[in-house]
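Peer 1: Structural data only, the sequence is not supplied:
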């Protein structure tokens, strides 16, 4: 269900179940978590095979779950999204085609969301009695604001790539999301990790500022340890 390929600086992680629009089962979630956690490249490029990015949870699986099993499935999805958000690599979601429900939530956990013009986004759960429970009610309002998050989740409406860009749901719209991952991989890996770690930090502002200064000092000290002098950059 999950396929990986490594190239210089980038691990490409592909959701490879196109016949189900890359919908994820519990086993598929575990495979995805392992594929990201095992990456030994500074950047991970997350993509979907075929015409969709990800349809979210496989509803054929969800329909047969007991209440307790459904709660466990939600917790499993939350764990995987948390693992993506906190991993040591920078994760870029390359969204080409539909992202629905859990597919949106996995993208929200990534550091960057880069869409093609064909990408569309929706949290359609309210139409059939569900909602996004892989951390969607936490990350969506944090990223697009409470008003936009409620509108998307309560209405179940679909937005295109340009609308997603305007509301901050995606970072860029481009024909080749994979090229953005390659662009990031040209930068210093330790600096990439540090920036992602600092931006992800949910501590109080004073703690964040102290950690920011400490991290900057650590990076500056690396210049004397053989890292290229920043003054040599264009």
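Peer 2: Received the coordinates, thanks. All figures in this text were calculated on a predicted structure; none of them were measured in a lab. Numbering: from 1, shown residues only.

Peer 1: CA only for contacts and neighbour counts going forward, please
Peer 2: Will do.

Peer 1: buried stuff in stretch 17-26?
Peer 2: Residues 17, 18, 21, 22, 23, 24, 25, 26 are the ones in stretch 17-26 that count as buried (16 or more other CA atoms under 10 Å).

Peer 1: Distance of the third one relative to residue 50?
Peer 2: Counting by CA to CA, to the nearest Å, the gap from residue 21 to residue 50 is 8 Å.

Peer 1: ditto for the fourth one
Peer 2: The spacing between residue 22 and residue 50, counted by CA to CA, is 8 Å.

Peer 1: Which parts of the chain are strands?
Peer 2: Counting by DSSP state E, the chain has strands at residues 2-7, 10-15, 43-48, 90-95, 98-100, 112-115, 120-122, 158-160, 172-173.

Peer 1: need those in CSV with mean neighbour count and distance to residue 215, can you?
Peer 2: Listed next are those as CSV, based on neighbours: other CA atoms under 10 Å; distance: least, CA to CA, whole Å:
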stretch, mean neighbour count, distance to residue 215
strand 2-7, 15, 28
strand 10-15, 24, 24
strand 43-48, 27, 20
strand 90-95, 28, 17
strand 98-100, 25, 35
strand 112-115, 25, 21
strand 120-122, 23, 36
strand 158-160, 16, 38
strand 172-173, 20, 28
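
Peer 1: now the helices: where do they sit in this structure?
Peer 2: Using DSSP state H, the helices of the chain run over 26-37, 59-62, 67-86, 102-108, 136-144, 146-155, 161-167, 177-185, 189-200, 205-223.

Peer 1: Export those helices as CSV, with columns for distance to residue 46.
Peer 2: CSV is the format used below for the helices of the chain (distance: least, CA to CA, whole Å):
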stretch, distance to residue 46
helix 26-37, 9
helix 59-62, 22
helix 67-86, 10
helix 102-108, 9
helix 136-144, 18
helix 146-155, 23
helix 161-167, 17
helix 177-185, 9
helix 189-200, 16
helix 205-223, 27
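
Peer 1: Can you give me the neighbour number for residue 165?
Peer 2: 17 (other CA atoms under 10 Å).

Peer 1: which residue is nearest the middle of the protein?
Peer 2: residue 110 (2.1 Å; CA atoms, centre = their mean).

Peer 1: distance of that residue from residue 169?
Peer 2: 11 Å.

Peer 1: Which residues are in contact with the closest residue to residue 39 other than its chain neighbours?
Peer 2: Among residues not flanking residue 39 along the chain, residue 11 sits closest, at 6.4 Å (CA to CA, 6 or more residues apart in numbering). If you count contacts by CA atoms under 8 Å, 6 or more residues apart in numbering, residue 11 has them with 4, 5, 39, 40, 41, 43, 44, 45.

Peer 1: Included below, for side-by-side comparison, is a second structure:
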């Protein structure tokens, strides 16, 4: 089950994977509902979290054990992760408790990853002959240095929040990731959307620089007068 609601008193949306008895493991229908909740959000920031004492255990192993088309299942997860990554909103993964396998991949698809001291991370699939195939092998070396990405993915070991911060898997360790979502949502929405697009752009450098110039000019046309007034105040 996926819950989606506007934060109380905040300008951001909270999307919750709500299967605490299954450590928020994801079934195909959950993946679709999750993507829809994030992509359809109209707020500038989305906080993605898990209910109970886990962030997300990844794919539901009961589903994985009975797959008739494993490649299609992987493609499904890849599409959802790409949808989260490409969403208009800035997506913050608020990781409180374990993130395993697909849960790590889900976090990697988010724009910002924030952990609590209770967060732990592992790509444990290698221990029973599988690995995360929802875009994890693509995004992990983009987020971490190659050596750290290799060691984390190949070892299957569990790391805590502070080690995750040290290697760059998360940006901060805080008591409540909602404080970071609220902090980001306090910024100007147009600027948030533009900066996300520019940082996500995989085009050649010259094209990215041109797009950056054009985006800056658009924002300046919209908000330049406000800046001038603020300087006078």
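Peer 2: Now that the structure is in, tell me what you want to look at. The structure presented is a predicted model; accordingly, all values stated were derived computationally and were not measured.

Peer 1: Tell me if I'm right that the residue nearest to the centre of structure 1 and residue 86 touch.
Peer 2: No. Between residue 110 of structure 1 and residue 86 there is no contact under CA atoms under 8 Å: 9.2 Å.

Peer 1: Need the contact partners of stretch 167-182 of structure 2.
Peer 2: 10-12, 45-47, 92, 94-95, 112-117, 143-145, 148, 161-162, 164-165.

Peer 1: so how far does it reach from one end to the other?
Peer 2: 25 Å.

Peer 1: Buried residues in that stretch, which are they?
Peer 2: For stretch 167-182 of structure 2, using 16+ other CA under 10 Å, the buried residues are 169, 170, 172, 173, 174, 177, 178, 180, 181, 182.

Peer 1: again with stretch 215-229 of structure 1
Peer 2: Those would be 215, 219, for stretch 215-229 of structure 1 by 16+ other CA under 10 Å.

Peer 1: Now residue 112 of structure 1. Nearest residue, chain neighbours left out?
Peer 2: residue 92 (4.8 Å).

Peer 1: before we move on, back to that, just the helices of structure 1: most buried one?
Peer 2: Most buried of the helices of structure 1, by mean neighbour count (mean count of other CA atoms under 10 Å): helix 102-108, with a mean of 26.

Peer 1: Take the contacts of residue 11 of structure 1 and write them to JSON lines, including distance to residue 106 of structure 1.
Peer 2: Shown next, in JSON lines, are these (distance: CA to CA, whole Å):
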{"residue": "4", "distance to residue 106 of structure 1": "17"}
{"residue": "5", "distance to residue 106 of structure 1": "19"}
{"residue": "39", "distance to residue 106 of structure 1": "17"}
{"residue": "40", "distance to residue 106 of structure 1": "20"}
{"residue": "41", "distance to residue 106 of structure 1": "20"}
{"residue": "43", "distance to residue 106 of structure 1": "16"}
{"residue": "44", "distance to residue 106 of structure 1": "13"}
{"residue": "45", "distance to residue 106 of structure 1": "13"}
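
Peer 1: distance of the nearest residue to residue 165 of structure 2 once chain neighbours are set aside from residue 35 of structure 2?
Peer 2: Excluding the flanking residues, the one nearest residue 165 of structure 2 by CA to CA, 6+ apart is residue 171, at 5.9 Å. Noted for residue 171 of structure 2: a distance of 23 Å to residue 35 of structure 2, by CA to CA.

Peer 1: same thing with residue 133 of structure 2?
Peer 2: Residue 133 of structure 2 sits 17 Å away from residue 35 of structure 2, going by CA to CA.

Peer 1: For residue 136 of structure 1, give me its contacts.
Peer 2: Counting by CA under 8 Å, 6+ apart, residue 136 of structure 1 has contacts 102, 104, 105, 108.

Peer 1: got a markdown table for those, with distance to residue 122 of structure 1 too?
Peer 2: Output for the contacts of residue 136 of structure 1, formatted as a markdown table (distance: CA to CA, whole Å):
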| residue | distance to residue 122 of structure 1 |
| --- | --- |
| 102 | 10 |
| 104 | 7 |
| 105 | 10 |
| 108 | 12 |
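
Peer 1: what's the most distant pair in those residues?
Peer 2: 102 and 108 (9.5 Å; CA to CA).

Peer 1: coming back round to it: give the aligned equivalent of the residue nearest to residue 39 of structure 1 in structure 2.
Peer 2: Taking TM-score structural alignment, the alignment pairs residue 11 of structure 1 with residue 13 from structure 2.

Peer 1: can you check residue 38 of structure 1 too?
Peer 2: For residue 38 of structure 1, the residue aligned by TM-score structural alignment is residue 40.

Peer 1: The nearest residue to residue 79 of structure 2 once chain neighbours are set aside and residue 107 of structure 2: what is the separation?
Peer 2: Nearest non-adjacent residue to residue 79 of structure 2, counting by CA to CA, 6+ apart: residue 134, 7.9 Å away. Going from residue 134 of structure 2 to residue 107 of structure 2 by CA to CA gives 11 Å.

Peer 1: Please apply the same query to residue 190 of structure 2.
Peer 2: With CA to CA as the criterion, residue 190 of structure 2 and residue 107 of structure 2 are 24 Å apart.

Peer 1: again with residue 13 of structure 2
Peer 2: Applying CA to CA to residue 13 of structure 2 and residue 107 of structure 2 gives a distance of 16 Å.
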